[in-house]
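1. Sequence isn't available, so here's the structure alone:
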């Protein structure tokens, strides 16, 4: 599993200008089964995504395709972790 932490590197107005494209990208990743949860940080200086994938390279490629990343309004920090304990709903992702 992976935690993708987005930190905005531009004013929130520039982020908001790309929000519709970002949501379309999110929807595609959910449909593909790569994303399990996502949302804004509070305070609103970025967001978090819980993702699954075969390897880090795949997740890095997905993150690079985010319109926020392509548009230069966020930086990604990707953390891989081994989910040894989960809720029953996330049991398929347990390792």
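-> The structure has been received and is ready for your questions. The shown structure was predicted, so the numbers you read here are calculated from the model rather than taken from an experiment.
2. going forward, measure contacts and count neighbours with C-alpha atoms only.
-> Noted.
3. if I pick the residue nearest the centre of the chain, what's in contact with it?
-> Nearest residue to the geometric centre of the chain (CA atoms, centre = their mean): residue 49, 3.4 Å. Listed by CA atoms under 8 Å, 6 or more residues apart in numbering, the contact partners of residue 49 are 3-5, 35-39.
4. Against that first model, consider the following:
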């Protein structure tokens, strides 16, 4: 599982210009089952996505296609973690601890 934290690198007005495309990008990732949750950080200086995938390189490639990244208004920090405990609704994403 991955935490995809994005931080805005441009004025919020430039970010807002790309918001519609960013939301469409997110909608496609939800449809694919890659993103489980997402939202703006508070204060609004970026956002956070919780994603699933077997391969960090794939998640990094997905982040690179975000209209915010393509438009040069954000940078991503991606953290991989092993979800050894989950809420019942996320049980199918539960993972075994690494040896």
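-> In hand now; what should we look at? From a predicted model like this one, the values you see are computed outputs, not experimental measurements.
5. Please work out the TM-score for the two chains.
-> Overlay of the two chains. TM-score (TM-score structural alignment, normalised by the length of the first structure): 0.99; 95 aligned residues with a CA RMSD of 0.4 Å.
6. re the thing from before, residue 90 of the first structure: which of the contacts of residue 49 of the first structure is nearest?
-> Residue 90 of the first structure has its nearest neighbour among these in residue 36, at 8.9 Å by CA to CA.
7. re earlier: what would the contacts of residue 49 of the first structure look like in CSV with neighbour count and secondary structure?
-> Below are the contacts of residue 49 of the first structure laid out as CSV (neighbours: other CA atoms under 10 Å; DSSP: H, G, I helix; E, B strand; the rest coil):
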residue, neighbour count, secondary structure
3, 20, strand
4, 21, strand
5, 20, strand
35, 20, strand
36, 13, strand
37, 12, strand
38, 16, strand
39, 10, strand
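8. Widest-spaced pair of the residues you listed?
-> Within the contacts of residue 49 of the first structure, two members stand farthest from each other by CA to CA: 5 and 36, at 14.0 Å.
9. Count the neighbours of residue 21 of the second structure for me.
-> 14 (other CA atoms under 10 Å).
10. where exactly do the strands run in the second structure?
-> Remark: strands assigned in the second structure by DSSP state E are 2-8, 35-40, 46-51, 74-80.
11. tilt between the first one and strand 46-51?
-> Note on geometry: by axes from the mean of the first three to the mean of the last three CA atoms, to 10 degrees, strand 2-8 of the second structure and strand 46-51 are set 160 degrees apart in direction.
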